[in-house]
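Student: kindly return the folded structure for what I paste below:
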Amino acid sequence: MIRVVNRVLLALVGLVLLCAGGVVLAQGLGWSVPSWWPYSGPHQVLLSRAARERYRADGWWWPVVIAGLAVLVVLALWWLLAQLHRARLAEVLIDSGDGQGALLRGRALEGVLEDDAESLDGVARAHVRLRGRRSGPSARIRLLLEPHASPHQSLNRLTDEALAQARESTGLAALPSEVRLRASRHGAERVT
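Tutor: Next up is the predicted model:
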């Protein structure tokens, strides 16, 4: 999602800057420019005094300007924080024994871990996300437990079976994991 937003945002900013720069260059070289362009000569300012002071007497002007700038600041901060956010791990480096190593797709390992976790007794659903470096990944696992499941047993089986098998098959020395457990909702049972 963030990749699409980045590309669209950069394309729009680039298009606006390219058009504005082209018009300024054309005006500076003495070529004809669109009639709506406010800049008509090399010694003319882009905004005249009358244009700058046109809405000062109106009561709505400053609140609208401040609100617009506040929205721009919030969007810019959101975009900056989204750039700093680490996405899921794309690939895991596996020691193949030849000194080169092999690359395993991160989503493939996530899928295998999810399937192994969901096959455990008492686990209704599992969601796995790999993070960290490709030579030392970590897993973030969310399990939805069935009503009859014991959280302690489910966590032990996940650690002893699914995570151990993933470590052995990838040849990783360790696969640190954060596991979040949540119980599924169920109706009360009647006793007669």
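Student: going forward, measure contacts between C-alpha atoms and count neighbours the same way
Tutor: OK.
Student: downstream neighbour of the helix or strand encompassing Ala108 in the secondary structure list?
Tutor: Using DSSP states H and E, Ala108 maps to helix 106-118. Counting by DSSP H and E, the next helix or strand C-terminal to helix 106-118 is strand 123-132.
Student: buried ones in that following strand?
Tutor: For strand 123-132, burial by neighbour count (16 or more other Cα atoms under 10 Å) applies to Val123, Ala124, Arg125, Ala126, His127, Val128, Arg129, Leu130, Arg131.
Student: quick check, nearest of these to Leu143?
Tutor: Ala126 (4.6 Å; Cα to Cα).
Student: residues touching that closest one, list them.
Tutor: For Ala126, the contacting residues are Glu114, Asp115, Ala117, Glu118, Ile141, Arg142, Leu143, Leu144, by Cα atoms under 8 Å, 6 or more residues apart in numbering.
Student: in this structure, spot the helix with the most residues.
Tutor: When the chain is parsed with DSSP state H, its longest helix is helix 2-28.
Student: which other residues reach the helix or strand following that one?
Tutor: Downstream of helix 2-28, the first helix or strand assigned by DSSP H and E is helix 49-52. For helix 49-52, contacts defined as Cα under 8 Å, 6+ apart pick out no residues.
Student: angle of the very next helix or strand once past helix 49-52 against helix 2-28?
Tutor: Downstream of helix 49-52, the next assigned helix or strand under DSSP H and E is helix 61-84. Angle, helix 61-84 to helix 2-28, by axes from the mean of the first three to the mean of the last three Cα atoms, to 10 degrees: 130 degrees.
Student: how about this one, so we can line them up?
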Amino acid sequence: MDRALRSCNRVLLALAGVLLLALGLALLAGGFDLARQWNLAMPSGWPWTEPDDVLLSRADRTQWRSESWWWSAVIAALALLVILLLWWLLVTLRRRRLGEVLVESGDGEGALLRGRALSNVLEAEAASLPGVDKAAVRLSGKRTSPRASVELLLSAHAEPGPVLGRVTDEALEHARTSASLDGLPAEVRLGAAKHRPERVV
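Tutor: Coordinates of the predicted model:
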């Protein structure tokens, strides 16, 4: 889900950037009358042929005002756009990496531990377990109650049950106790390493 969200964010931001760049270049070209100065043949129907031209004429802007459905459609479209943008923002903020974890000493004092440091240690310990080829860990949630998302790439002949037990009882438990956390909920995803077939002669 996180990879899909990151990919979706990149695609949407790239499209928005390309559209804004194209619009800005078109406005600059029209404002400085570059098409006429450089003798460029613009496409038919191009709105900016001279510096005083506008994107929408007064007739274009007012032609639908007399229709009863016009303002309802405009308000509904804008409301839908705002809802989609707010949803995208909330999902993006909720899925971000945890920057800090609060480590409490028990006497009312505490320290802040970088989330990246804790996830790196947890990742290294998980990757060192028997049957694990590679591990990736991401922390999310609040700094007082973090959550771990663990992705494991298992060796060819590893058994998922024992590997999951070691990750839970060793790596996650060590991370929880070292950070003095009451709990460390985790979602563990297991994948199998794909090896290229070898020809035996």
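Student: how alike are these chains, TM-score-wise?
Tutor: Here the TM-score for the pair of chains, by TM-score structural alignment, normalised by the length of structure 1, is 0.61; 146 aligned residues with a Cα RMSD of 4.0 Å.
Student: coming back round to it: and the helix holding Ala108 of structure 1, which stretch of structure 2?
Tutor: Counting by TM-score structural alignment, helix 106-118 of structure 1 pairs with residues 115-127 of structure 2.
Student: now the matching stretch on structure 1. Mean distance?
Tutor: Compared with structure 1 after fitting, stretch 115-127 of structure 2 has a mean deviation of 0.7 Å; criterion: mean Cα distance after the TM-score superposition for structure 1.
Student: picking up where we left off before, which one of the contacts of Ala126 of structure 1 sits closest to Ala174 of structure 1?
Tutor: Among those, Ile141 lies closest to Ala174 of structure 1 (Cα to Cα), at 15.4 Å.
Student: now do the contacts for whatever residue of structure 2 lines up with the closest one.
Tutor: Correspondence of Ile141 of structure 1 to structure 2, assessed by TM-score structural alignment: Val150. Applying Cα under 8 Å, 6+ apart to Val150 of structure 2 gives the contacts Ala135, Ala136, Val137, Arg138, Ala186, Glu187, Val188, Arg189.
Student: try it again at 6 Å.
Tutor: The neighbourhood of Val150 of structure 2, defined by Cα atoms under 6 Å, 6 or more residues apart in numbering, consists of Ala136, Val137, Val188.
Student: so it, which of the three states?
Tutor: Three-state assignment for Val150 of structure 2 (DSSP: H, G, I helix; E, B strand; the rest coil): strand.
Student: separation between it and Ala135 of structure 2?
Tutor: 7 Å (Cα to Cα, to the nearest Å).
Student: again with Arg166 of structure 2
Tutor: When Arg166 of structure 2 is compared with Ala135 of structure 2 (using Cα to Cα), they lie 13 Å apart.
Student: that older thread, so which of the contacts of Ala126 of structure 1 is the most crowded?
Tutor: Top of the contacts of Ala126 of structure 1 by neighbour number is Ala117, holding 28 neighbours under the definition other Cα atoms under 10 Å.
Student: and that residue, how far is that from Ala87 of structure 1?
Tutor: To Ala87 of structure 1, Ala117 of structure 1 is 22 Å away according to Cα to Cα.
Student: ok, now Arg140 of structure 1?
Tutor: 13 Å.
Student: and Leu103 of structure 1, by the same measure?
Tutor: Distance of Leu103 of structure 1 to Ala87 of structure 1, given as Cα to Cα: 18 Å.
Student: Arg88 of structure 1 matches what in structure 2?
Tutor: Correspondence of Arg88 of structure 1 to structure 2, assessed by TM-score structural alignment: Arg97.
Student: distance check, the nearest residue to that match once chain neighbours are set aside against Gly17 of structure 2.
Tutor: Take Arg97 of structure 2 and drop its neighbours on the chain: the residue closest to it by Cα to Cα, 6 or more residues apart in numbering is Ser140, 5.2 Å away. Plainly put, Ser140 of structure 2 is 28 Å away from Gly17 of structure 2 if you go by Cα to Cα.
Student: could you report the neighbour count for Pro151 of structure 1?
Tutor: Pro151 of structure 1: 17 neighbours (other Cα under 10 Å).
Student: that one -> structure 2?
Tutor: Pro151 of structure 1 maps onto Pro160 in structure 2, by TM-score structural alignment.
Student: please give me every residue in contact with its match.
Tutor: Pro160 of structure 2 neighbours (Cα under 6 Å, 6+ apart): none.
Student: in which helix or strand does Leu102 of structure 2 reside?
Tutor: Using DSSP H and E, Leu102 of structure 2 falls in strand 100-104.
Student: average gap between that strand and structure 1?
Tutor: Aligned to structure 1 and superposed, strand 100-104 of structure 2 gives a mean residue distance of 0.7 Å (mean Cα distance after the TM-score superposition for structure 1).
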